Structures are given as C-alpha cells and as structure tokens.
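S.K.: got a sequence here, can you model it:
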Amino acid sequence: MAIDLSLDRIRAVLAQLPQYTRPTIHITGTNGKGSVVALLSSILQASNITTGRFTSPHLVARYDSICINGSPISESLYDEVKAYVKTADDQIHAGLTNFELLTLIALQAFERNQVDVVVLEVGLGGRLDATNIVPDDAIWVSGLTAVDLDHQAFLGGSVEAIAREKAAIARPGRPFVLGPQLAHPDVAYVVHDVVKERGAHLLDHIRISKDIDGDPTSFALSQERFSPPLGDTFLASLPCFPDTILKGRLPLCGEHQLQNLSVALTVISALFTHPPPTTMTSRCDVYKSRISPSTITKGIESVRWPGRLSFHSVPTPDAPDSQELVVLADGAHNAASAATLSAYITHLLSHLHPPETTRPRRLNLIYILGLSHSPPKTPLETLSPLFPPTLPNNGHQLDVQISVAILPFIPPTDMPWIKIEPSVNIRTTINQLFTPDQVEKFGLQVRDFLQPNSTAAAQTETHITNTELPLNGALVEALKWASSASHRDQDEGGMCLVIVAGSLYLVADFYRYLIHIGRGPDVYPDPFLGQSTN
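M.R.: So this is what the prediction gives:
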C-alpha cells in the first residue's frame, strides 16, 4: 500500500490491542532526527534504563527498525506480534498501511517486553504520522530537529507548512524541545504558534560549545591502516545539572551533530525539569535517579549511528588482500543533507596532513550515487550542493580528480512507493553542474552501473544471515571500479576517498555487502549477528 496519511485506520486497530503505557520520547524533524534518537537511546542505555528504539526506514533489514537496548527484536517476536496485529486489523477490515503495521508491531513489542523508556522517531511529518497515535499520557517529552524541504507532496510546499505538520506532535502539558533552525530561522515562529495552540511547553535547545583544544588538527587519508577522523569534542551545561560542565567527544562526525546533540541534551534535561504525566510519575522518578552527568557523557561517547558520515575501511571484491578502500557512507537524500555532506568533505580536505613535498597531491574523489525518485524533489536539487566540490583554501595544493558511479539500489522491503531515479536523469544533472572547464580540471568521469545481479538483488523477508541478505550486484561492480582507480592513485603516491551517498537505501546495500564479506561487526558491533532480543 502507498503512503496514505491518516490516523483513522491505526486508531481503530489500536483500540483492539492491549493499552500502550511505556514512557515515550517522541522526535520529529527533516534532518537529524535519527541521530537524536540514537543519542537519546545511548544515553538511556548507559544509565541502566531498558530502552526501546523505533526508527524508519530500516537499514539492513526490517528488524533493525525495532530495537531493545540497541539490538533488533528477534524474528520470532516480530512474526508473533505481526500476526497478532494483523488479526486485529483483519477482524475490523481497517486496512493498515505497511508503516502503520510496523509502528504497531514496535509499540506492542515494547509493551510486551515492558521496556523502561521508548524513543520514537516520526516516520513522515508528524501530525498524521502513525507514531502520533501514542496516547498523551505516555508522552514524556517531544522534540523537533532541523526542518527543511522534503516530502513536499505530502507535507506542503514550504518550510513553514512542513514545520507546522511536524510541530503538531506537541502534546498538552508536555515539554516540546525546539532544535536549532539555522537554515530557516522563521521555523521557530511557526513552531511557537503550533506548540501554544496545542497547550505544550516550548523549550529552546541548550547551547553546545565546541572544545577546540581537544580536536586534532589533521589526519591521514593514505596511511596503510586507516583510522577515521575523530568527532568534535564538546562542552555543555544542562539546566538539570547546573553545577556540572559536561565534556566529552561526540563520535558522530560533522558539526551539525553538535546541533543534534543540543536537542538530545535538552530532552534529557526536560526529563528532570518537567514532571512526567501523573500516570507514570513513580516509574519515571526511578529512571531519572539513574541518569547522571557521567552516564550522559558515557552514552554520548558510545553512540553509533551507521550511514551518517560513517567511515569504513573496506576490502575490494576483486583484490581482498590488497590495500583497502576508504569509504565514507552517508544517506544524504535531500538538498540540506547533501549540503552537510559537501561541507564535511571540504572540512576533511582542509585537515589532511600537510604534504611532504611542494608538488600538488593527487586525490581521487569517487562518488557512488543512487537517488530515489521523489517529486517534486529533483536530482538537481539534491546534487547541486555536492558538485562541483568546494576545495579548501588552506595552502595545501590538491589535484582533485572526480569519478562518479551511478547505480540503482535494492528497494526496501514493504515500501513499494520507493522508486529509483533513472540513471540518465542523474547523469544529465551531473553534466549540468560541471562546466566544460571544470570537467577538464577535475578529470570528471561518469559511469552507469545499470543492473544489479537479478538473483542477488531479489527482496527477502528472511532474517539476517550472511547467506540470506540480498546483494546489490551493481554496487559490487562499482566498488571494483573504485578499487582499480584507488590502486592506481596509491601506486602514484596519491590518495582516494570513496563516497557512497544519495540515498540511505544505497547505503543499506553497502552495509549488506560488508556483512556478506564478514565485516558486519565493522557496521554494527552486536545487532544482526545472532544477538537479537527475544
């Protein structure tokens, strides 16, 4: 079933199911909401609070949408709860959408496991999103990350209209955290009005300081054993712990993650400064007693959120024993997230180790791209921030060469509305973005990898094992292509960085490849490898 925003169906089915009573933190936004959910979940887990996490879309497989203490629920629990919810749906002929069904599976799984706190990510928008079915007396805190243009066909054609839809998750009498809106400051006025209309308490995000003294000044991209750049160090003071300055290093890369951290920390502080609903006061008091400045810092420093400016050192399909590819994977899928990726690439280039000679250093940037077809969003809007790249002006001479592989991704399970942008449209867009002089300057090469292996690319409903995951054959061929360029550059003393981007679904294909070759723990330290939650 396609996207059909309405709460009527899910309300009807929910009335047939056991009451949902878990204390819930509800997060929406255009960009960054997944990172905030990951941060909150990690902080709560570090505080010895059993945490349910629901995010969408799934990454490697459908089960990773629903996690308890960082691990996906088991196949048996998923299937059991799904059958239970489907029976309730069939009895009243409600006709749940796939996402509504998934949302109810998550809520019922959390309820069955009696998790302490649930961190819930909105799927699309807010007001009519299936996650907004959670009762008012279960919502502890709500929050909004950065708002930008995306899904205009469903949410409205302006940032203000989208913000109004997203802010509508605010609940009467409950705190609502407004995250930084650097790209569109006027969003704050819209949110203020919506939150006031709904009788919620608006909280502005706390300010996070970057601890410059704690950051490395450079890193090596061509070293024999690659170590990814470290994230930013931070300083923060929380209203709930006014006498303590939090200091630590955020593993998530990019300065925008400091903005996401400010949302997460404001939510944590709101747990203390705003009493929970009376129906769960005693339980929440116990949970709050476990949260301290040290557990907050521990949770931040141990957070993982794959596919968001994530580095991986990867053996290549054609030469597994040779020097590995350095891959930066990022699910940049709209103009705002592409701009963030572009800014981070520029940041990386400006922090490369100084050259040992005065000769320009050759760097091959190899982009492996796949886009969703999602009108009115166009490839031009998404790719304009990426191409041509902005080179740093730091005195380092760089001879940057650019190669682009265009390929399809494997459509995600149970999401038939996801369509692949035709490669010809992506190629045409790239040709628009580079002038003839820039084509020559960057030695631009663009190659299509049109068809994944038909057998390996088949969708699967099975649980995760190394043999049951679908494998994108086009991605494997693109990595081989990148490998040959990388080896050539390294033989000539150059460097190479592979960037997998354009769609989180393509990033998912990349992670399935890592699991296929036995590098799963490099992506996820414990989920998906036989340690799922029953």
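
S.K.: drop to CA atoms for contacts and neighbour counts, all remaining ones
M.R.: OK.

S.K.: quick check: Phe311 is in a strand.
M.R.: Yes. Read with DSSP: H, G, I helix; E, B strand; the rest coil, Phe311 is one of the residues of a strand.

S.K.: helices along the stretch 151-300 of the chain, start to end?
M.R.: Counting by DSSP state H, counting those that start in this stretch, the segments of the stretch 151-300 of the chain that form helices are 152-155, 159-167, 187-197, 256-273, 281-290, 293-301.

S.K.: for Gly307, which of those helices is the nearest?
M.R.: helix 256-273 (13.4 Å; CA to CA).

S.K.: quick check: Phe54 vs Thr297, distance?
M.R.: If you measure Phe54 against Thr297 using CA to CA, to the nearest Å, the figure is 23 Å.

S.K.: quick one, which of these two is more surrounded?
M.R.: Summary of the neighbour comparison: Phe54 and Thr297, criterion other CA atoms under 10 Å, with Phe54 having more neighbours (28 against 18).

S.K.: CSV please, covering the helices of the stretch 151-300 of the chain and showing distance to Arg362.
M.R.: Written out in CSV, the entries for these read as follows (distance: least, CA to CA, whole Å):
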stretch, distance to Arg362
helix 152-155, 41
helix 159-167, 41
helix 187-197, 43
helix 256-273, 29
helix 281-290, 52
helix 293-301, 34
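
S.K.: do you know which of those helices lies nearest Cys496?
M.R.: Across the helices of the stretch 151-300 of the chain, the minimum distance to Cys496, taken as CA to CA, is reached by helix 256-273, at 24.8 Å.

S.K.: let me know the angle separating that closest one from helix 281-290.
M.R.: Using axes from the mean of the first three to the mean of the last three CA atoms, to 10 degrees, the direction of helix 256-273 lies 130 degrees away from that of helix 281-290.

S.K.: here is a second sequence; please produce its structure as well for comparison:
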Amino acid sequence: MPIDLGLARITKLLGHLNNPQHAYKSIHIAGTNGKGSTLAYISSILTQANIKNGKFTSPHIINYHDCITINNQTYPKSKFDQINESVIQVNNDLDLQCTEFEILTATAFKIFAVEKIEMALIEVGVGGRLDATNVLVPYDGKFGVIATGITKIGLDHEKLLGGSLSAIAQEKAGIIKYKIPCFVDCSNDEVVLDTIRAKAEESLAPLYIVEPNRDFIKFSPLQGSYQVNNLSLALQIIKCLPYKITDEVIEQGVSKTHWPGRLQLIQHKNLGEILIDGAHNESAAIELGNYLKEKYGSESIVFIIGMTKGKAVDNVLKHILKENDVVIPTLFSQPDNMPWIKPESIKRLGNAAKKYSNIRMLNDDNVHIGQVFKYLEKEETLLNRPIVICGSLYLCGDVLREV
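M.R.: Reported below is the predicted structural model:
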C-alpha cells in the first residue's frame, strides 16, 4: 500500500512482537539530505570501537534487505527473510493492515533485538513526527533514544509534509524527545533552526547547533563539501554517548565509512569511470552541481537521468545541466516491495532536459540502464566524456547491479 503516515498500526504490530525496540539504546536521525551518510559515519566508528550496532536506512540500494546492517555489514538475506516473514504473519493474522515500510521497520527492530545489539541507528523514512520509526521512546536508563539528530532540511515530499521549509521542519522536529539531546546541522535555513529551537524548548531537550569540525574530514572517503557537515554532526553525537572512543578509533572509523550511491565513482568494464549520485531533490541537486563544477569545470558531460514520478524535475535539472552537456533519459526498475514508487516517463524527462542541454532519446517509453550502456559503448561522438548518472537512488541501484 502507498505511504500512509501514522503510528497506530506500527504500535500495535510491535506490541504483538513484544516491543523489540525496547531491547537497546537508539540514535534517531531525520532530515532531507545527509541522514544516511551521518549514520554511516556513526556505524563505522562504533564498529571500530567494538560497540555492536545495527543500522536501518531507507530506501535499499541493491537488494531489499541491504537497508539493515549489523556492525556495518548487510544482514544475511536468509536471516532477514525468516524474521520478515514472521512479522508479515503477525500483521496478516491480526489484520493490522500495516504498510510495507511499517513491516520493514518492525523487521529491523526485531532483528536488532535478536542480534542483541548495543545501539540502533535509525533513519526516518519520511518526515519524522508520524514516521513509523518515531515509535521510539526517550532513553530511560535502560533502552530508548539516547540522542536525536537533524541533518540538512530542504523541500521534498511536499504533498506529505507541507510546501514550506517551516512546515517540513515541523514534521522533522517531531522526532525530538523529552529531555533527550538533539544535534542539528548549522547550515540549515534560519526558519528551520527557529522551528527546531521551539520544538526542543517545548520538549525540554538540550539543543546543539553543530558547526563544521574539519579535524577528521581528511580521513573521509565520501565525496562532496557537504560531508564535513554530516561528519561533524556524527562526531557530536558520538561524543554524547556513554563510551570512551579515542581519536585513533574515530579516525579509523571515518576512513572505513562506506555509503553507496552518493557521489560514488564506479568502474564500467567498457565505459571506464562513472559518477553515480542519488540526488533527487533541489537541495541535493545544488550540492551535486557544485561538485560537478569543481570536478569537471566546463567539460561536456553525458548525463543519464532517471527520476521518481512526482518529483520536481526542473528543480533538479536546472542546478546540474549546462548547454554543452548531453542528457539520456532512462527508467529504473520497479523497487522490491515498494509498489507506490514509479519512474518518471522518459518523455517528460526529455522535455524538461532539452530546456538546458542536448538530449538523446533512445526510446520514447522504455529504456533502462543496460540499453543506455550498450548505446554509449557504440556511440563514438560521446566517447571520452565524463558520465554522470543521477536523479534517483533506485537508478543508482540498477547501475550497481549492472556493473
């Protein structure tokens, strides 16, 4: 079923599963962009410090179960399937009518309890206030949320969260917990920070506006100038935890951080180096555009672009395309267990892109990444140009499966 925000169904489901989320401490992260990177840093550092942790992020990249990791390693599919099927059975037997994301959230919480983790690292799915992950309660000395974090907030999912930054910030700030410290990226717009301040004050939650700390960014393998903000947020959260983690361990953790589909350079056997990035909203597109200017300058780029239906296509393309670039629109394959996600039509992508760049339409209605790669292997006029694939994490997943 489609996204249907609310906590009633997930609360009932978890109750019938004996509330597995009450078996460990948690860190809860909301925001528009940077949530996954922030949690990837935290997970890598905790893993290096021998603190057993489970991470739940969304969407998945390659396989449905890769959104759940233990100590930074994807949870085995056989174990995932077993627990996921047991959760689905409870949902069906009791006719709770939980959404796919609610079932996945309950599966993650159950896995973390079964694996006896110390710390759960939880990324909000959509928004925060009514997101399924927000069933988590404040830390009481035994279990619950020990810290919340809010990354950069921009316009995205406006139909669900509201059409202004303040409305969206209000939803994201809904994860702030009573008397639990909250850490916020300082690069947020002032209206966002004011909204978060008000919610923190109402919740008696200590609030920390996190400034960039450049002490460890040189060790990060993740690309993009914005990573200094994500890493700084992660480090401030790490410092508030009840563990003694040395700078040496932090350095090792940062250097071993991996987060696919975000300014990731991959190698194609025939096409060489390809940059993939899941930028799918305006804030992310601005950051991608800045990175492309820095890396490629005025060089002509071949863009392979696919986006989810309903996204503001122009608001993404206008920040990344130049007149001398070439755009090839494509579809992405249907993501597992996410029937509400559909790719934007090739025709609409092409019509939007031709306002900014040259376009190559391989087909009006049915092109996927494998066909685009075969076309580029034979198309001599586009040889030796940088290739950038962006617009959707689902498209990035197709690419990673293909190569």
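
S.K.: so which of the helices of the stretch 151-300 of structure 1 is nearest Ile430 of structure 1?
M.R.: Nearest to Ile430 of structure 1, of all those, is helix 152-155, at 23.5 Å by CA to CA.

S.K.: and the closest one, which stretch of structure 2?
M.R.: Helix 152-155 of structure 1 falls opposite residues 158-161 of structure 2 when the two are matched by TM-score structural alignment.

S.K.: for the matching stretch, give me the average deviation versus structure 1.
M.R.: For stretch 158-161 of structure 2, the mean deviation from structure 1 after alignment is 0.4 Å (mean CA distance after the TM-score superposition for structure 1).

S.K.: so which residues of structure 2 form helices?
M.R.: When assigned using DSSP state H, the helices of structure 2 occupy the ranges 8-16, 35-48, 77-93, 100-114, 158-161, 165-172, 190-202, 227-240, 247-255, 282-296, 313-317, 346-353, 369-378, 393-402.

S.K.: elements contacting the fifth one?
M.R.: Under the contact definition 3 or more CA pairs under 8 Å, 6 or more residues apart in numbering; DSSP states H and E, helix 158-161 of structure 2 sits against helix 165-172.

S.K.: with structure 1 superposed, average distance for the helix it packs on?
M.R.: Per aligned residue, helix 165-172 of structure 2 averages 0.5 Å (mean CA distance after the TM-score superposition for structure 1).

S.K.: what's the burial count for Ser282 of structure 1?
M.R.: The local packing count at Ser282 of structure 1 equals 11, with neighbours defined by other CA under 10 Å.

S.K.: quick one, which of the helices of the stretch 151-300 of structure 1 is nearest to Glu111 of structure 1?
M.R.: Between Glu111 of structure 1 and the helices of the stretch 151-300 of structure 1, the shortest separation by CA to CA is 14.5 Å, and it involves helix 281-290.

S.K.: report the inter-axis angle for the closest one versus helix 33-46.
M.R.: Following the same axes, to 10 degrees, one obtains 80 degrees for the angle between helix 281-290 of structure 1 and helix 33-46.

S.K.: list the buried residues in helix 281-290 of structure 1.
M.R.: Going by neighbour count (16 or more other CA atoms under 10 Å), the buried part of helix 281-290 of structure 1 is 284, 287-288.

S.K.: do stretch 161-173 of structure 2 as well
M.R.: 161-162, 165-173.

S.K.: same check on stretch 144-158 of structure 2?
M.R.: So stretch 144-158 of structure 2, judged by 16+ other CA under 10 Å, has buried residues 144-157.

S.K.: and which of these is nearest to Thr99 of structure 2?
M.R.: Here the nearest of the buried residues of stretch 144-158 of structure 2 to Thr99 of structure 2, counting by CA to CA, is His157; it sits at 17.5 Å.

S.K.: can I assume Ser342 of structure 1 is in contact with Pro385?
M.R.: Yes. Distance between Ser342 of structure 1 and Pro385: 6.4 Å, which falls inside the contact criterion (CA atoms under 8 Å).

S.K.: so what sits against both of the two?
M.R.: Counting by CA atoms under 8 Å, 6 or more residues apart in numbering, no residue touches both Ser342 of structure 1 and Pro385.

S.K.: how about the equivalent of His16 of structure 2 over in structure 1, what does it touch?
M.R.: The pairwise alignment with structure 1 assigns His16 of structure 2 to Gln16, based on TM-score structural alignment. By CA under 8 Å, 6+ apart, the contact list for Gln16 of structure 1 reads Ala88.

S.K.: ok, Gln16 of structure 1 to Leu104 of structure 1 distance?
M.R.: Using CA to CA, we find Gln16 of structure 1 at a distance of 11 Å from Leu104 of structure 1.

S.K.: repeat that for Ala343 of structure 1.
M.R.: Distance, Ala343 of structure 1 to Leu104 of structure 1, using CA to CA: 38 Å.

S.K.: who has more neighbours, these two?
M.R.: Neighbour comparison, Ala343 of structure 1 and Leu104: the larger count goes to Leu104, with 25 against 18 (by other CA under 10 Å).

S.K.: how about the alignment partner in structure 2 of the more buried one: what's its closest non-neighbour residue?
M.R.: Taking TM-score structural alignment, Leu104 of structure 1 has Ala106 as its aligned residue in structure 2. Using CA to CA, 6 or more residues apart in numbering and skipping residues adjacent in sequence, the residue nearest Ala106 of structure 2 is Leu14, 6.4 Å away.

S.K.: Thr266 of structure 1 touches Arg207, doesn't it?
M.R.: No. With contact defined as CA under 8 Å, Thr266 of structure 1 does not reach Arg207; the gap is 9.2 Å.

S.K.: could you check which of these two is surrounded by more residues?
M.R.: It is Thr266, of Thr266 of structure 1 and Arg207, that has more neighbours when counted by other CA under 10 Å, with 26 against 18.
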